[in-house]
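[1] Sequence first, predicted model second:
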Amino acid sequence: MNTIDRRLFLSQLSLAGAVAATAGFGFTTARKADEFIETEINTGKIRGVRSDGVNVFKGVPYGGKISGDRRFRRPAPLQPWTGVRDATQFGAPAIQAPRRNEPAPSEDCLFLNVWTPANDNKKRPVMFYSHGGGFVGGSGASQAQDGSNLARNFDVVVVQTNHRLGLLGFLYLDEIAGADYAGSGNMGMLDIADGLKWVNQNIAQFGGDPNNVMIFGESGGGAKTSCLYTMPAAAPYFNKASIESGPGVRMTTKETAAETTAMLLKELNIAPKDWKKLLDIPAADLLAMQAKLPFVPPFIEKNNSREAKQRNAGGFGPVVDGVVLPQHPFDPVAPEISKDKPLLVGWNEDEYTFFAWERKDTESFKMDFEGLKKKLEPRYGENTDKLIEAYRKANPNASAPDVFVAISSISMMGLGSVTIAERKVKQGGAPVYLYNFGYKSEKKIPGTDYAMGTPHAMDISFKFNNEIPPRDGSAPKESFFGGNNPDRFVASHHFAELWTTFAKTGKPAAKDVPEWPAYNLKDRPTMRIDTKCEVINNRFAQELAMWRSLGKV
């Protein structure tokens, strides 16, 4: 790999979900359930479990059949059931590679999970999370995002969904398949909107307030949240949002999506008029074909001249079809439909170290500044020298690997986050709050002496307050990314309290944390979240000035 850019980042997005599914991530698991809990929703009775002061309902269906003749279409109506349906096991995730400690993936995957302190009449804020994994992987059962501690420690209700992904969730057929397949390029997003509608209709039975719902998500979940913030189908069902390490400024155009569909049909030797043959192909074969197609980022960069010259067809993500997704989420402006909904947006300081860990990249941490120039030139061309110079001037003690991580991390996640914050401010509606997560893990990137710092995906277990000492008093286990330092428990509490307070009030706040001012274009305040949190005005001013001169913000 000679360059780090948005395409590289997005080609790895699904790994964040995979990591969360397979790794321990160092959070406390609940003790054996002490009792069953029953409640009634609009389709029948369900039975979950109460464990350590939290009621947990897993694998609750929120939509009907989406396989067979419903493939690429809106779900069949969910049929009521008689008796009491078990809700103690996770539901199937969307079609993808098998996931550790979860059911086998299935086309019929419209299930959600709920964590609540009590099924009473208390109107708690609802935190509705969209999992990471790009638009191709992940699930609402990923271990690091277990909602028990948020519910228990901060008196909120947490909801997470499984929904269609990849080719089965985002294949654009609108132009060849007729009215029954309208919106086909956004089925995965419409599934999530259906989950929000389910919350509106049922969450009062779980002690939640249907009129106080926060949507949030990390990585691919941040991009999904960006889309939900723009979608008429979701708008009635949430009140505030948080986009974390996944700024979805732009999505795929209809033209690009149509070319992707044409490419797929050609690879399968199916004429466009015979597109219905797609309904008979086993889902596993479609998944294999999805992996063979060229990758294209589902987030399209600002001022992407390449799109005009080469459509980069081949990938699957939300489509700006003018109906389900009326516009690019934050381009050219923030969406009017969510003008009055407060927003959090931000990124982790060392996003790139996750991808170095995943790819076993050790060479990037041995290079000198001449090597750095060679590594960045394929991406930045004649601007490479002045970009490196700007970073060295702003960070005079930084090594070449430090500069590489800083440039790579902000180009992946920071520039889009700043763009979103600025466009939200210019809209003149509800406030937007910009953050950086900065707690530093001492764990080293394998094969190097370079600490991971604050890698992509490390924020998941922190914001879910899953970095806490064991409740049984035993010695804490090492966190997968967060390391061994007990300071991480303080940083996790700060993060979780800021997010849950935002869910409750629309303004993030926490004990022992400075007041967090809304972002503005004069002071540009950014909250740095760590063991000791601080507000930093006009953070990365020199670096962002350089990026602006390159037209990247």
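    Ah, there it is.
[2] CA only for contacts and neighbour counts going forward, please
    Fine.
[3] how long is stretch 287-305 end to end?
    30 Å (C-alpha to C-alpha, to the nearest Å).
[4] all strands for the stretch 1-150 of the chain, in order.
    35-41, 44-51, 54-61, 84-86, 111-116, 124-130 (DSSP state E, counting those that start in this stretch).
[5] Pull the distance from the shortest one to the chain's centre.
    If you compare the mean C-alpha spot of strand 84-86 with that of the full chain, they lie 30 Å apart, counting by C-alpha atoms, centre = their mean, to the nearest Å.
[6] Comparison target, given below:
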Amino acid sequence: MTVRTTEQGAVRGSTSADGVASFLGIPYAAPPFGPRRFLAPCPPEPWQGVRDATAYGPTAPHAPYAPPFDVLIPENEIPGEDCLNLNIWTPAPEPGAGLPVMVWLHGGAFSNGSGSASGYDGSAFARGGVVCVTLNYRLGSDGFLHLPGVPDNRGLLDQVAALRWIRANIASFGGDPDRVTVFGESAGAMGIGVLLSTGLARGLFHRAILQSGACHHFLRPASAALIASRLAAKLGIEPTVEAFAGVPLTDLLPAQAQLRAEVSARPDPALWGEAVLNMMPFEPVTAGLSLPGPDCGVDLLIGSNREENRLFLVPTGLLDRISETALHTAATAYGLDPAEALPVYRAARPAATPGELLSAVATDWFYRVPALRLAESVPGSHVYEFAWRSPQFEGHLGACHALELPFVFHRLDDPSYTPLTGPHPPQPLADAMHEAWLSFAKTGDPGWPAYDTTTRTTMVFAEAPTCEDDPRGRERLLWDGVR
């Protein structure tokens, strides 16, 4: 057993056979319930003696994923109110070792996920010479519902509180508080985008890796107010803090899940505002799009998966039910002229169905183009694309959303990822991708040239990773002035 000291008290972790020490379930903020519900996070209470840190702590309350995503996307649920906690893996738990630190922000559409899913075990990063931290933050209405009289974006404020805790305490676990890289996927990356554009966490991290998310994913206050009103009406209450605080979680969490389903079933802007385009009713609330710019002081590695939207269309069977009319309607909603844009997408996919074309268009609108806009705004950024295609669902799943996760975490043997990857994902690709993430955290250089608007050099992580200049440039140009 290994004991280390934090500002709140001592913690006892465990050490694996390969020398990685882990400290699990350490509170970085007080339980966000009772009088602290819907408020900014408060500091954790100190404790006496040595706190056991050998098991994961409670997860933030959330409803489970609906089928088929409950099988495809790994997450876990541990009950308890002390859910604002974090986990640390370190190869050198001695204070003052000065190792780089990587802090993981999980995805889950701001409504699901946790930092303690087995797929996010940080042991491989620790074996690679960094201190890896994963954490929980508030989700759904507790984290992101827009309500009068309380701060917005409480889930992001939790992330900032965790980063402050890490800055104050990580040296005790062998980490260097001045060499912190945040990395996240989907909602985790989108949260990083907001932290970058608003400066909420300025000085708390020095590099950032954004996987399948950037700065374009938010709700303006008017749309966020619509969401709050709709959820309140579903629960039969007024859209106030007091009313929501009086709803038991056993009623609130199912209502949140039903609300998400209703947005997909009835994508009417009069009901949901901007949420009809990305189908996420719980998102950061900001006044509008803001990109961080060259003076943000953070090195960036940014990317997306080549066929992100197939995760949402193939397992559900929607891919084959999309008509040509629906394709044109969706392209128009995304801001494109179908007569101009769809022939360009078809030219690269001559045998594609309307559903496959819609997947390509939606992938660009939701993931690829926002990533490129962020890279364009911060000179020296590095860009990647994950292009290895999963054999699952008879090969139709492709290079879908979340598929890169087991490669990044070097956990191809984790059974929770098998429904996405299939039984034999390529280990050399995981070796290359994981090493690139480690290299970026240590040096700011993942191993390929930075992105610029002349060459647009992109590392494509396929069976044989290789650099390409401006992949699918004709399609990218369609979005100039649109997204």
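    That came in fine, so what should we check first? Not measured: the values here are computed from a predicted model.
[7] Ok, which of the strands of the stretch 1-150 of the first structure comes nearest Gly315 of the first structure?
    Nearest of these to Gly315 of the first structure, taken as C-alpha to C-alpha: strand 124-130 at 20.0 Å.
[8] Which of the helices or strands spans Arg217 of the second structure?
    Wrong residue type there; residue 217 of the second structure is His, not Arg. Assessed by DSSP states H and E, His217 of the second structure sits outside every helix and strand.
[9] and the most centrally placed residue in the second structure, what does it touch?
    Residue closest to the mean C-alpha point of the second structure, counted by C-alpha atoms, centre = their mean, is Gly188 at 2.4 Å. By C-alpha atoms under 8 Å, 6 or more residues apart in numbering, the residues touching Gly188 of the second structure are 104-108, 210, 213.
[10] any idea where the helices of the stretch 401-550 of the first structure begin and end?
    415-427, 458-463, 487-505, 541-549 (DSSP state H, counting those that start in this stretch).
[11] how about the third one: buried residues?
    Judged by neighbour count (16 or more other C-alpha atoms under 10 Å), helix 487-505 of the first structure contains these buried residues: 487-504.
[12] helices or strands up against it?
    If contacts are counted by 3 or more C-alpha pairs under 8 Å, 6 or more residues apart in numbering; DSSP states H and E, helix 487-505 of the first structure sits against strand 124-130, helix 148-154, strand 208-218, helix 458-463, strand 525-529.
[13] now that helix and strand 124-130, what's the angle there?
    Helix 487-505 of the first structure runs at 110 degrees relative to strand 124-130, counting by axes from the mean of the first three to the mean of the last three C-alpha atoms, to 10 degrees.
[14] Name the surrounding residues that touch helix 487-505 of the first structure.
    124-127, 150, 154, 156, 212-214, 240, 439, 461-469, 482, 507-511, 513, 529-532.
[15] Please pick the buried ones from those.
    Buried, going by 16+ other C-alpha under 10 Å: 124-127, 150, 154, 156, 212-214, 240, 439, 461-469, 482, 507-510, 513, 529-531, out of the contacts of helix 487-505 of the first structure.
[16] who are the neighbours in contact with Asp295 of the second structure?
    Val378.
[17] Check whether it sits in a helix, strand or coil.
    Secondary structure, DSSP: H, G, I helix; E, B strand; the rest coil: Asp295 of the second structure is coil.
[18] ok, it to Thr353 of the second structure distance?
    If you go by C-alpha to C-alpha, the gap between Asp295 of the second structure and Thr353 of the second structure works out to 44 Å.
[19] same question, Leu429 of the second structure
    29 Å.
[20] Likewise for Arg260 of the second structure?
    27 Å.
[21] what do you get for Leu438 of the second structure?
    In terms of C-alpha to C-alpha, Leu438 of the second structure sits 39 Å off from Thr353 of the second structure.
[22] do the same with Pro465 of the second structure
    Counting by C-alpha to C-alpha, the gap from Pro465 of the second structure to Thr353 of the second structure is 28 Å.
[23] what's the answer for Pro425 of the second structure, then?
    For Pro425 of the second structure, the distance to Thr353 of the second structure - C-alpha to C-alpha - is 27 Å.
[24] cool, and Gly175 of the second structure?
    Taken as C-alpha to C-alpha, the span from Gly175 of the second structure to Thr353 of the second structure is 50 Å.
[25] With neighbour numbers in mind, choose between those two.
    Comparing Gly175 of the second structure with Thr353 by neighbour count (other C-alpha atoms under 10 Å), the higher total belongs to Gly175, at 29 against 18.
[26] My read is that that one contacts Gly98, right?
    Yes. Counting by C-alpha atoms under 8 Å, Gly175 of the second structure does reach Gly98; the two are 5.0 Å apart.
[27] and Pro61 of the second structure, what pairs with it in the first structure?
    Here Pro61 of the second structure is matched to Ile95 in the first structure, going by TM-score structural alignment.
[28] repeat for Tyr384 of the second structure
    That one, Tyr384 of the second structure, aligns with Tyr435 by TM-score structural alignment.
[29] give the contact list for that match.
    So Tyr435 of the first structure contacts 344-347, 526-529 (C-alpha under 8 Å, 6+ apart).
[30] likewise Ile388 of the first structure?
    Here Ile388 of the first structure is in contact with 373, 403 (criterion: C-alpha under 8 Å, 6+ apart).
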